[in-house]
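Chemist: with the sequence up front, the predicted model follows.
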Amino acid sequence: MALESLRYRRGSLEVLNQRLLPGQLRYERVGDVQRAWAAIRDMEVRGAPAIALLGCLSLAVELAGGAGPTEDLGALEEFVGQKLGFLLSARPTAANLGREAERLRGWVRRRVETPGVTPKLLRESIIEYIEGLLDKDRRDNRSIGAHGADAILGGLPGGGPVTLLTHCNTGALATAGYGTALAVVVGADRVAANGDVANKIGTFQLAVAARHLGIPFYVAAPSGTCDPTLASGDLIPIEERPGTELTQLGGVLLADPEADVWNPAFDVTPHELITGGIITEWGVFAPPEACRAVAERGQQ
């Protein structure tokens, strides 16, 4: 049975602290948005889909516990918006949380404008909406795996065994518990409109090597990772981690304390190097077509 990155039931949320793996297997309680923010920022949870789910579910936990205004629709809407805005400040590169926050804000606005909706009904419906994201994530993960397997196996002459190299957090711990990149090469945290991809540091070098050796290079990402508002990868915000992550290990200094450290968490792979395509829950797309397809689907 695959490990679960998150454990949720109405009013209760736990996150597997991935910073302790493989030495310890410990789930920690996430009782509010503040704790989720810290888990996201400190990389206790990793993988863009899991980050988005943890943030949204932590808001559901707060609402289930009675946090926020109880008598005014507008005040409750503002409360939700403020919580989502705070969560977005934790990790700037991963696109999924921003996309889900935008969708949730729009959905809440429409619910507020629905005749007969009370603050109590709005609160309950927001919780149910967020809980629905869990099931959607699992469905999308399976679709991505199936599309990826079809694309890769379909390119094999006469069948035969397949050797795959994965990079980034591509399995169950990156998502709600299944994984997005089980049959592909790399994951992604953000896809620009032209198909450039931001992923964990080292992806670009792998793409260059694959291109040189004639090995198909795929990216697997749910549609929420696409960001059609950014024309190219040059505009993707790249998170920089503390230099101590490279100069210290377990609190022990490994380098000169005055050493100048640059520690980007991501690099950008140009779309030209993504020779296999971008695999989403809707199918496999040429890199420049992925975000366009997502935008078109969003308008339907």
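Modeler: Noted; the coordinates are in hand. Numbers count the residues shown, from 1 in each chain.

Chemist: C-alpha from now on. contacts and neighbour counts both.
Modeler: Will do.

Chemist: the protein: strands as residue ranges?
Modeler: Using DSSP state E, the strands found in the chain span residues 6-9, 12-16, 27-29, 190-192, 197-200, 218-220, 226-227, 248-249, 252-253, 266-269, 277-280, 283-285.

Chemist: counting by contacts, list what the last one packs against.
Modeler: Of the remaining helices and strands, those touching strand 283-285 by 3 or more C-alpha pairs under 8 Å, 6 or more residues apart in numbering; DSSP states H and E are helix 119-154, strand 277-280.

Chemist: so Leu73 sits against Arg111, correct?
Modeler: No. Applying C-alpha atoms under 8 Å as the test, Leu73 and Arg111 come out as separate, 9.6 Å apart.

Chemist: list the residues that contact both of these two?
Modeler: Shared contacts of Leu73 and Arg111 (C-alpha atoms under 8 Å, 6 or more residues apart in numbering): Leu122.

Chemist: with neighbour numbers in mind, choose between these two.
Modeler: The residue with more neighbours, out of Leu73 and Arg111, is Leu73; 22 against 19, by other C-alpha atoms under 10 Å.

Chemist: who's in contact with that one?
Modeler: 112, 118-119, 122.

Chemist: Throw these into CSV and include neighbour count and distance to Leu164, thanks.
Modeler: Formatted as CSV, the contacts of Leu73 follow (neighbours: other C-alpha atoms under 10 Å; distance: C-alpha to C-alpha, whole Å):
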residue, neighbour count, distance to Leu164
Val112, 19, 48
Thr118, 16, 52
Pro119, 19, 50
Leu122, 19, 46
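
Chemist: and which of the residues you listed is nearest to Leu173?
Modeler: Of all the contacts of Leu73, Leu173 sits closest to Leu122, with 31.3 Å by C-alpha to C-alpha.

Chemist: close enough to count as contact, that closest one and Val112?
Modeler: Yes. Checked against C-alpha under 8 Å, the pair Leu122 and Val112 is within contact range at 7.3 Å.

Chemist: Tyr27: neighbour count?
Modeler: Neighbours around Tyr27, by other C-alpha under 10 Å: 16.

Chemist: find the nearest non-adjacent residue to it, please.
Modeler: Sequence neighbours aside, Leu16 is the residue nearest to Tyr27 in space, at 4.3 Å (criterion: C-alpha to C-alpha, 6 or more residues apart in numbering).

Chemist: then this one, side by side with the first:
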Amino acid sequence: MLWNETCFQLLNQTKLPGKLEYISCSDYKVVADAIKRLEVRGAPAIGAAAAFALVLGARQIQDKQGDFLSNLLIIAQELRETRPTAVNLFWAIDRMLSVASRYKTGDNISHIIDDLEKEAIAIANEDKDVNRRMSEHGATLFNTPCAVLTHCNAGALATVAFGTALGVIREAWSQKKITRVYADETRPLLQGARLTAWELKQEDIPVTLITDNMAGWVMKQGMVQAVIVGADRIALNGDVANKIGTYSVAVLAKEHGIPFYVAAPISTFDFNIKSGEDIPIEERDADEVTSLAGVRIAPEGVDVFNPAFDVTPNELVSAIITEYGVLRAPYFDQIVNLKNRMKGE
């Protein structure tokens, strides 16, 4: 994503790997639609995009009749409704609104917008630093060279830069601790095939693409020694919501005695929910399942269940990698300590 003070540009991830296409956004609704359509996706990237969308929206209502702050809250609510599971979206919006709340009705609107822009830029810049720190902590989990499996896409495309799970992989690869990456294709929208494989190929990191239902056999054959994925929301007890199919991979990893790691920034933790039972799971359009690359592959009228995410119970998670270090069970205690640490900063 690129910000040039007047226009926000997003790389259209639905066009990859075939085409590099940027979406120019001068209207917050364009960003909101891009989030809904997965043109921008990945929890940290969605959060940063929503922050810049609020800046665009603030400019759009600058001369609108009525109370500026009330109108800004309406825009914020529209953005909240784009995707319900990725908590970074709500975290970024709340952070932006906290800046706006410092002002009162009648204050200079230009000053509010300037401060909103500064905050959005800070969110983006912090994400870059967070990913680097997380990657360094995650690389310490790999002591001997090994192959790893990942699901969906948790790379630079899913963040502002570098990535969460793929960031750890990049760092560990640079330290010669990872020899190969097995990437699940990740049905129904193939983020692993289209995005993860593309990112790794760009950096000449050895990658083997597999279908989702091959993961168990790959583990059985001893072809991977660890799994690392990203997250869209983490509860207080360490339950992890991530792209649908992650739970299956975690169960398989447990069966084969393979560590299952999650890499996520603090902005992905939801300190307000006790367990994964409280995480809202987005269900998407049936067309994503019944069609592939625009070609229908299922009978007309067939019933479809299409949750975008699932929840992996904390007992299946070997460690959670954050910018503050690596967390291990019991997760509730560690996450509460982390929450208290955040309050003190």
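Modeler: All right, it came through fine. Note that this is a predicted model, so its numbers are computed, not measured.

Chemist: list the TM-score for the superposed pair.
Modeler: The TM-score (TM-score structural alignment, normalised by the length of structure 1) is 0.88; 283 aligned residues with a C-alpha RMSD of 2.1 Å.

Chemist: rewinding a little: return the most buried member of the helices and strands packed on strand 283-285 of structure 1.
Modeler: The highest average neighbour count among these, using mean count of other C-alpha atoms under 10 Å, belongs to strand 277-280 at a mean of 28.

Chemist: buried stuff in stretch 95-104 of structure 2?
Modeler: 96-97, 100 (16 or more other C-alpha atoms under 10 Å).

Chemist: Ser89 of structure 1 matches what in structure 2?
Modeler: With TM-score structural alignment defining the correspondence, Ser89 of structure 1 maps onto Glu81 in structure 2.

Chemist: measure that match to Lys36 of structure 2 for me?
Modeler: 9 Å (C-alpha to C-alpha, to the nearest Å).

Chemist: now do the helices in structure 1.
Modeler: For structure 1, helices defined by DSSP state H occupy the ranges 33-41, 48-64, 73-88, 96-112, 119-154, 203-213, 244-247, 287-298.

Chemist: who wins for proximity to Asp267 of structure 1 among the ones you listed?
Modeler: So among the helices of structure 1, helix 203-213 is nearest, using C-alpha to C-alpha, at 6.5 Å.

Chemist: what's the closest one aligned against in structure 2?
Modeler: Using TM-score structural alignment, helix 203-213 of structure 1 pairs with 246-256 in structure 2.

Chemist: show me what counts as buried in that stretch.
Modeler: Buried-residue list, stretch 246-256 of structure 2, by 16+ other C-alpha under 10 Å: 246-253.

Chemist: could you do stretch 237-257 of structure 1 as well?
Modeler: 238-239, 241, 244, 247.

Chemist: what lines up with Pro69 of structure 1 in structure 2?
Modeler: In structure 2, Pro69 of structure 1 lands on Gln62 (TM-score structural alignment).

Chemist: which residues touch that match?
Modeler: 68, 109-110.

Chemist: in JSON lines, list those residues along with distance to Ser24 of structure 2.
Modeler: Below are the contacts of Gln62 of structure 2 laid out as JSON lines (distance: C-alpha to C-alpha, whole Å):
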{"residue": "Phe68", "distance to Ser24 of structure 2": "25"}
{"residue": "Ile109", "distance to Ser24 of structure 2": "25"}
{"residue": "Ser110", "distance to Ser24 of structure 2": "23"}
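
Chemist: of those residues, closest to Asp270 of structure 2?
Modeler: For the contacts of Gln62 of structure 2, the nearest to Asp270 of structure 2 is Phe68 (29.2 Å; C-alpha to C-alpha).

Chemist: Asn237 of structure 2 matches what in structure 1?
Modeler: Using TM-score structural alignment, Asn237 of structure 2 pairs with Asn194 in structure 1.

Chemist: then Phe90 of structure 2?
Modeler: In structure 1, Phe90 of structure 2 lands on Gly98 (TM-score structural alignment).

Chemist: and Gly18 of structure 2, by the same measure?
Modeler: By TM-score structural alignment, Gly18 of structure 2 lines up with Gly23.

Chemist: distance of Glu239 of structure 1 from Pro119 of structure 1?
Modeler: From Glu239 of structure 1 to Pro119 of structure 1 the distance is 37 Å (C-alpha to C-alpha).

Chemist: what count of nearby residues applies to the match of Asn237 of structure 2?
Modeler: Quick note: Asn194 of structure 1 (other C-alpha under 10 Å) scores 22 neighbours.

Chemist: residues contacting the nearest residue to it once chain neighbours are set aside?
Modeler: Excluding the flanking residues, the one nearest Asn194 of structure 1 by C-alpha to C-alpha, 6+ apart is Pro288, at 4.5 Å. By C-alpha under 8 Å, 6+ apart, Pro288 of structure 1 lies in contact with 193-195, 271.

Chemist: swap in Gly160 of structure 1?
Modeler: Contacts of Gly160 of structure 1 by C-alpha under 8 Å, 6+ apart: none found.

Chemist: map Lys136 of structure 1 onto structure 2.
Modeler: Using TM-score structural alignment, Lys136 of structure 1 lines up with Glu126 in structure 2.

Chemist: my bad, Glu239 of structure 1
Modeler: Using TM-score structural alignment, Glu239 of structure 1 pairs with Glu282 in structure 2.

Chemist: how close does that match get to Leu38 of structure 2?
Modeler: Counting by C-alpha to C-alpha, the gap from Glu282 of structure 2 to Leu38 of structure 2 is 13 Å.

Chemist: could you do Glu117 of structure 2 as well?
Modeler: The value you get for Glu117 of structure 2 to Leu38 of structure 2, if C-alpha to C-alpha is used, is 24 Å.

Chemist: the residue lying farthest from the centre of structure 2: what's it in contact with?
Modeler: Distance from the centre of structure 2 peaks at Gly106, with 37.1 Å (C-alpha atoms, centre = their mean). Contacts for Gly106 of structure 2 (C-alpha under 8 Å, 6+ apart) come out as none.
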